[in-house]
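Participant: Quick one, structure for this:
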Amino acid sequence: MSIYYKAPVRDLCFVIEELIGLQDYVGMEGVEELDAELVSAILEEAGRLASEEWAPLNSSGDRQGCVLENGQVKLPDGFIEAYKSFTEAGWNGINAPVEHGGQGLPEVIASATQEIWHGANMALALAPMLSAGATELLAQHGDTELQQRYLDKLVSGEWTGTMDLSEPQAGSDLGQVAARALPDETGDSYRLFGQKIFITWGDHQAAENIIHLVLARTPDAPAGHRGISLFLVPKFLVNADGSLGERNAVFCDSLEHKVGIHASPTCTIRYGDNQGNGAVGYLVGELNRGLNHMFTMMNEARHKVGVQGIGIGERVYQGALAFARERVQGRRPGGKESVPILGHPDVRRMLMTIRAQTEAMRALALVSAAYQDKALHASDSEERAAAQRRVDLFTPVVKAVASDWAVDSASLGIQVHGGMGFVEELEAAQLWRDVRIAPIYEGTNGIQAQDFTLRKVLKDSGETLEAVLGEIEQVVAELRADSVVSDLGARLKEGVGTVRESTRYLLENQEDPFVSLSAATPYMMQAGCLFGAWQLGRAALVARAVIERGGDGDGFYTAKLHTARFYMRHILPRVHAYTPAVCGGSDELEAIEERHW
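Facilitator: Purely as a prediction, here's the structure:
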């Protein structure tokens, strides 16, 4: 049984139009006519495809899963057709370059549609998510020949892309990558040998070709991260005229048996056949700078994993709310008759937690996407650089906090369903199983915390973060100037002070790496919790203005105001609870001798 899913178009439009503002996009090449009506139309159409074609396959795809038969991966029924509907409608290239067949729309619009796809069917949405990253990587680092031969088909979705990093001995530590790339006799290509694991959508029949982006070492490469190069390895070789040639020596040897996302083929990929022939690959970018180039795709994927968590959070909320409206159980205080469980305060607390966390991270993720657009398209170089610093600061937070909270929300969704949530008849359990991977892949959330703390805050002495805190204080001032929401401003101000206190402690103790590393996760969660409050504080100001004008006929803005108030009272206080962990030092972590663990 599949729960009903409706894309949160109005809330997405609210963030894009009210919190980000479309005026910044009017001057962008190719989107001069972008306005609220067009944004709404785009998202409504994405929502239609998602709810009518993708969402109904979510449960059936989970039950059926993927199968490897005779070296071929078979997808669940309906997935190939749903993917083709998606690509034929042009969604795959929504923000891709126009010169390669894309629509050239802003990243903020692409991110909004990504949330819709993941909310409808996370397993299926992983294919275009990775293809988008592969497209961006090739556009930035591929030479002219590679771009001409591969980009158009990746943009159209006729071909899909993968990210081939992990090996049995090299998971997060990519310095241990052992896959080999030997120069071909012609000097135009390489022959790759080795194995990669956990390759999402590594093989399937939904597209004509699969473009693997593979990290490997050449024979004379230095050890460690500095000796890794990046190669494009197609499943089928591509002729000079763009037609498909013979099958390359790249094979799926097995499929992983996973906790969730059963409809997403997670493959063990082998390069090289049984006759000793390697897979043909082509160098992308510079030798020994493969990891640097791959970060283009990895950072795109990290942001989208956060967006993925937000999409699942929205679907969890919709399913739990629908169940709470229908499930009659118990009486309200002072009541005499049984009522739907939506009437019980603790059920409402759980639902509001899911709702508030999802809306806060949705706003932060889209604001981060808007900064990506500014980093690419702002006319002033200093503005572009400043925007990129914001992207760098927000990306690990969006990835980690949104995905962690999505797991928490999915768990709460099961709790709202009670015993029915723990069985597989409803989707509540599946949503938890599916999203549980999000805090793990594309760099575990612990790695995101280290990146945020060491590279994005301490490395620039907290300057980028302090600029954000200054903007939050502007929101504080606006909230405190309005008697109706002044209490929200007071709470937000306290949160800013707490994050500053933690930042000061880490800056003062940054010479001791154990202090920073042990504090990284609580510190990032603390910052993410504050960033979410910042965005909902901004939403509250917009809501207050609309309500004052008498423009809230359907209660949308009133609900926004109450959601912000709930967040400030029930979720933002976590900021203060993280401080003892951030400032507590690392002594206890190192105190027990290894032999006594």
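
Participant: Going by C-alpha atoms from here, please, whenever you check contacts or count neighbours.
Facilitator: OK.

Participant: S516 contacts F452, correct?
Facilitator: No. Between S516 and F452 no contact is recorded; they are 10.7 Å apart, counting by CA atoms under 8 Å.

Participant: Second chain to compare with the first, below:
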Amino acid sequence: MNHYRMPTEDIGFVLFDVLQAPAQLAALPAFGEADEPLMRQLLDEMAKFIDGEIAPLNRTGDEVGAQWKDGAVTMPPGFRDAYQAFWQAGWPALSAAAEDGGQGLPAVIEAVLYENLSAANHGWTMAPGLLHGAYECIRHHASDELKAAYLEKVATGEWLATMCLTEPHAGSDLGLCSTKAQPQADGSYALSGTKIFISGGEHDLTDNIVHLVLARLPDAPPGPKGLSLFLVPKFYADGDGRRAGPPQARPAPSGGSEPHEVGSVGAWERSAVFCERIEEKMGLHGSPTCVMRFDAARGWLVGEPGKGLNAMFVMMNAARLHVALQGVGLLGAAWRKADAYAAERKQMRAPGASQTSLISEHPAVQRLLQTQRAWIDGARVLAYQTAVELDIARHHPDAARRQRAERWCALTTPVLKAAFTHQAFHGGSDCLQVFGGHGYVREWGVEQHVRDARVAMIYEGTNEIQAIDLLVRKVLADGGAGLNALLAELEADTRSAGNAPAADALHALQQATTALAARCAQDATLAYHMADDYLRAVAVGLLAWAWTRIAANAPAEPRWQAPARAFRAWVLPELAMRLGILEGLAAAQG
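Facilitator: Sure thing, here's the model as predicted:
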């Protein structure tokens, strides 16, 4: 029961039957060869690797955890070997461009990969979780010299990367960051300051670590507009600083803190970046969350001075979809454990039964299990479609279609991140409930999913910040027109499929959005009171569309019919409840 198995059949149903992803991607010249047989082969190979190499390390990672000593971090047993096998097999490079050492495959394949890596071993998956965002950041904003030195190493996963934003006095308010970057005569910068909550800031998985660091130049103005982005490697070549510009790619060092001779090309030198400690956390014990000190560490500017957040947001937005997928994966893993337990455990007689029943036959347990299943299946549809839309936004030949895809991604990403991570924790707790007292005991494994899931509601922008981003920055910015246009398309799709309750719910959400926009135009503070409930209402509305698509393609069997009924009975009514709360808030504030 503790060993994860990737649900390839369910994933394939969503990709190929519900979303018809290969047909959507066929319109993109970049993915002409990404047909269904290839995608199915990738899913099979993915399952072999995750089930065989990553899932068995999960319990050791939780119980042993990452270990810090004298500035060095040793990962749990088996983690390094698994990671070396992971990058050498090409998994981190799935969606990176071929010219950068990648495979040039659709983003949706990478989405499936990270959903199931997180489900199998969330702690281990934190290490490569930022690679795609770091790759995009370097690719779009770094100089040609930096790209030559670092892009392929990050694209392939040979070197891991971090995102160094948070400081002890500056959590979500990045404008308070005070790390300094002092220009040097050779064109580099000396970075000084302390960053906290840095996932994978130090480890022994790879021979080098690429830190992307927000810092402030000497003449920078206060606030977020004064932040610039810098690349600071753990090791760099020709460390005496005599050569201007960044180091070119060299054979990687083997680790340690002393310079390493590399043939005739000079020496690798340890950067002045130090891990002062790792945090003792509620969960994610297999992932080192580091306090990193930069002592005039040598780095190079990425992008333009004062435009650090612009460059970093490329990384953060990619990370937010991956965090949403963490939520889907963790809830799915907890559900699979609970469902298996309920199918074996006998307790009391279910209503109408003549003898002791499996707890899966009790209505209370059925409600717990089927409600979470409704969230998992619907979430998978939305997350995979968002990944498809990312590729459409980049590669579709029609500008209007690219614009619609950009709208989808901008509006749905904060919703998916907040709603799915919320459900991973609270729904995971419901899955634990199925076990009764056994769920609170470590040997069954479900309590780890609940502990690991909690932090996903906090990092990559708290869920409250996601709600503000959705309502204040994206919906109200155009008076609700963009979101209502999307909701109208989804309403038409659900109505044409004959799902009147879902279509009516989406229509009510549009009306509420219009009314809310008008009220917020009169009171700028109102939106901040409403943001959380509004995001939740939008999430349920999107799920209504997703379940319409599932129902239109699902076979008439209990596997799909039971969660469909659960969605109608226990999930969809939440939309009306949230709209009622919004009405009450508007009246109270008015």
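
Participant: Report the buried residues of stretch 172-180 of the first structure.
Facilitator: 172, 174, 176-180 (16 or more other CA atoms under 10 Å).

Participant: nope, stretch 498-510 of the second structure is what I meant
Facilitator: Residues 499, 502-503, 505-510 are the ones in stretch 498-510 of the second structure that count as buried (16+ other CA under 10 Å).

Participant: Grab the most central residue of the first structure for me.
Facilitator: Closest residue to the average C-alpha location of the first structure: V305 at 2.0 Å, with CA atoms, centre = their mean.

Participant: Find the nearest non-adjacent residue to the alignment partner in the second structure of that one, please.
Facilitator: Mapped onto the second structure by TM-score structural alignment, V305 of the first structure lines up with V323. Nearest non-adjacent residue to V323 of the second structure, counting by CA to CA, 6 or more residues apart in numbering: K417, 6.1 Å away.

Participant: Please say which position in the first structure the one you found maps to.
Facilitator: Under TM-score structural alignment, K417 of the second structure pairs with K399 in the first structure.

Participant: quick check, nearest of the buried residues of stretch 172-180 of the first structure to A360 of the first structure?
Facilitator: Closest approach to A360 of the first structure among these (CA to CA): S172, at 28.8 Å.

Participant: List the residues that contact the closest one.
Facilitator: By CA atoms under 8 Å, 6 or more residues apart in numbering, the contact set of S172 of the first structure is 166, 443-444.

Participant: The residue nearest to V323 of the second structure contacts R320, doesn't it?
Facilitator: Yes. With contacts counted by CA under 8 Å, K417 of the second structure reaches R320, the gap being 5.9 Å.

Participant: from the buried residues of stretch 498-510 of the second structure, which is closest to A544 of the second structure?
Facilitator: The nearest member of those to A544 of the second structure, counting by CA to CA, is A502 at 5.4 Å.

Participant: Is the closest one part of a helix or strand, or is it coil?
Facilitator: helix (DSSP: H, G, I helix; E, B strand; the rest coil).

Participant: Looking at the first structure, name the residue matched to it.
Facilitator: Match for A502 of the second structure (TM-score structural alignment): L492.

Participant: Let me see the contact set for its match.
Facilitator: Neighbouring residues of L492 of the first structure by CA under 8 Å, 6+ apart: 476, 530, 533-534, 537, 568, 572.

Participant: what do you get for V472 of the second structure?
Facilitator: The contact partners of V472 of the second structure, by CA under 8 Å, 6+ apart, come to 527-528, 531.

Participant: now those residues: which count as buried?
Facilitator: Of the contacts of V472 of the second structure, these count as buried by 16+ other CA under 10 Å: 527, 531.
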